[in-house]
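Asks: got a structure for you, letters missing:
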């Protein structure tokens, strides 16, 4: 199989896992906003986090990376983040300013996508810092759901959840700034050629 056709593959195990993660987003929203079954909602988030890790491992170990996978994997991550912060905001668990910070970072980075495309680039590789930020946020959100309960674990979940949320949001912005630095370097190097 040539490398070009390998890049165009759709039916791979990592892509299937990413599609399943995408299907879990509305299930998660229904669980936490409808019956407020937070335990099941957190289970969906945990499975999504595990399959996010697993699809990357499988893609690299069995050479199943694809163009589609590089699109749907981060799309699933972002949908989980946005749906989770939406649910947390609707349930009045997190303040609007945290949502505004996360969404502002997305808008900030999105402003540079047309610049990349104008110079012939599609997207940049996901930076390790961006993955670390997502890791922190995906830990923060289930903990913040638990913190909204009255069990013995609520206070510990609140402190730990907020620590992950603040750290994750900071890393998210830092990764966004590094993304802009990468864009600037690419543009500078192509204009010098």
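Replies: Done, it's in. Quantities reported herein were computed from a predicted structural model and do not represent experimental measurements.
Asks: Could you use CA atoms for every contact and neighbour count after this?
Replies: Will do.
Asks: Tell me the secondary structure of residue 36, please.
Replies: coil (DSSP: H, G, I helix; E, B strand; the rest coil).
Asks: That one: neighbouring residues, count only.
Replies: When neighbours are counted by other C-alpha atoms under 10 Å, residue 36 registers 13.
Asks: likewise residue 167?
Replies: 16.
Asks: Roughly how far does it sit from residue 161?
Replies: 10 Å (C-alpha to C-alpha, to the nearest Å).
Asks: Repeat that for residue 84.
Replies: Using C-alpha to C-alpha, residue 84 is found at 13 Å from residue 161.
Asks: residues shared between the contacts of these two?
Replies: Here residue 84 and residue 161 have residue 141 as joint contacts, going by C-alpha atoms under 8 Å, 6 or more residues apart in numbering.
Asks: now residue 80: how far from residue 175?
Replies: According to C-alpha to C-alpha, residue 80 and residue 175 sit 18 Å apart.
Asks: could you say what helices and strands the top helix by length along the chain packs with?
Replies: In the chain, taking DSSP state H as the definition, the longest helix is helix 154-192. For helix 154-192, the elements it packs on are helix 96-110, helix 128-147, judged by 3 or more C-alpha pairs under 8 Å, 6 or more residues apart in numbering; DSSP states H and E.
Asks: mind listing what's buried in that helix?
Replies: Residues of helix 154-192 classed as buried by neighbour count (16 or more other C-alpha atoms under 10 Å): 154-155, 157-158, 160-176, 178-180, 183, 187.
Asks: same thing with stretch 123-139?
Replies: For stretch 123-139, a neighbour-count test (16+ other C-alpha under 10 Å) marks 129, 130, 131, 132, 133, 134, 136, 137, 138, 139 as buried.
Asks: One more to weigh against that first structure:
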């Protein structure tokens, strides 16, 4: 199989895991906003986090990386983040300023992607800091759900959840700034040519 055809594969195990993760988004939202089954919702988030880790491991170990996988994997991550912060905001578990900080960062990076495309580049590879930020946020949200309940674990979940949320948001912005710096370098080089 040639390198080009391998990149164009659709039916791979990592892509299947990413598709399943995408299907979990509406289930998660329904659980949180409908019957308010937070335990099941946290389970969906946990499975999503595990499959996010697993699809990357499988893709690298078995050479199943693909163009589609590079699109749907981060898309699924972002959908989980957006749906989770939306649900947490609607349930009044997190304040609007945290949601604004995350959404403003997305707009900030989104504008740089438009600039990249104008100069003929595709989106850049996800930076390690971006992955670390997503890791922190994906841990923060279930903990903040737990913190909204009454129980011996609520105070601990609140402290640790907010630590992950703040650290994750900071890393998310830092990764965004690094992304924009890379975009600026590419655009500067493109203008010289």
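Replies: The structure has been received and is ready for your questions. Computed from a predicted structure; not experimentally measured.
Asks: What value does the TM-score take for this pair?
Replies: The TM-score (TM-score structural alignment, normalised by the length of the first structure) is 0.99; 193 aligned residues with a C-alpha RMSD of 0.6 Å.
Asks: ok, the spatially most central residue of the first structure - contacts?
Replies: Geometric centre of the first structure, nearest residue: residue 77, 3.0 Å, by C-alpha atoms, centre = their mean. By C-alpha under 8 Å, 6+ apart, the residues touching residue 77 of the first structure are 52, 134.
Asks: repeat for the one 4 residues further on
Replies: Contacts of residue 81 of the first structure were listed using C-alpha under 8 Å, 6+ apart, and they are 137, 138.
Asks: if I look at it, how far off is residue 25 of the first structure?
Replies: Using C-alpha to C-alpha, one gets 10 Å for the distance from residue 81 of the first structure to residue 25 of the first structure.
Asks: cool, residue 67 of the first structure as well?
Replies: From residue 67 of the first structure across to residue 25 of the first structure, the span is 22 Å (C-alpha to C-alpha).
Asks: The two - which one has more neighbours?
Replies: More crowded of residue 67 of the first structure and residue 25, by other C-alpha under 10 Å: residue 25, with 23 against 13.
Asks: and the helix or strand hosting the more buried one, how far from the second structure on average?
Replies: Per DSSP states H and E, residue 25 of the first structure falls inside helix 13-33. On superposition with the second structure, the mean distance recorded for helix 13-33 of the first structure (mean C-alpha distance after the TM-score superposition for the first structure) is 0.4 Å.
Asks: In that helix, which residues are buried?
Replies: Within helix 13-33 of the first structure, the residues that count as buried by 16+ other C-alpha under 10 Å are 13-15, 17-18, 21-22, 24-25, 28-29, 31-33.
Asks: try stretch 103-121 of the first structure
Replies: Going by neighbour count (16+ other C-alpha under 10 Å), the buried part of stretch 103-121 of the first structure is 105, 109, 113, 116.
Asks: Distance to residue 46 of the first structure added to those, as a markdown table?
Replies: Output for those, formatted as a markdown table (distance: C-alpha to C-alpha, whole Å):
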| residue | distance to residue 46 of the first structure |
| --- | --- |
| 105 | 24 |
| 109 | 27 |
| 113 | 31 |
| 116 | 34 |
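Asks: ok, the residues you listed vs residue 43 of the first structure, which is closest?
Replies: Residue 43 of the first structure lies nearest to residue 105 out of these, by C-alpha to C-alpha, at 27.3 Å.
Asks: Count the residues that sit near whatever residue of the second structure lines up with residue 5 of the first structure.
Replies: Counting by TM-score structural alignment, residue 5 of the first structure lines up with residue 5 in the second structure. For residue 5 of the second structure, the neighbour count with other C-alpha under 10 Å is 9.
Asks: Touching both of residue 167 and residue 161 of the first structure, which residues are there?
Replies: Counting by C-alpha under 8 Å, 6+ apart, residue 167 of the first structure and residue 161 have no shared contacts at all.
Asks: residues in contact with residue 50 of the second structure?
Replies: So residue 50 of the second structure contacts nothing (C-alpha under 8 Å, 6+ apart).
Asks: Can you tell me the element it falls in?
Replies: Following DSSP H and E, one finds residue 50 of the second structure within helix 38-61.
Asks: Which positions within that helix qualify as buried?
Replies: For helix 38-61 of the second structure, burial by neighbour count (16+ other C-alpha under 10 Å) applies to 38, 41, 42, 44, 45, 48, 49, 51, 52, 55, 56, 59.
Asks: Turn these into a markdown table, columns for distance to residue 88 of the second structure.
Replies: Shown next, in a markdown table, are those (distance: C-alpha to C-alpha, whole Å):
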| residue | distance to residue 88 of the second structure |
| --- | --- |
| 38 | 11 |
| 41 | 12 |
| 42 | 12 |
| 44 | 15 |
| 45 | 13 |
| 48 | 17 |
| 49 | 18 |
| 51 | 22 |
| 52 | 21 |
| 55 | 27 |
| 56 | 27 |
| 59 | 32 |
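Asks: just those residues now: which is nearest residue 143 of the second structure?
Replies: Using C-alpha to C-alpha, these come closest to residue 143 of the second structure at residue 42, 8.6 Å.
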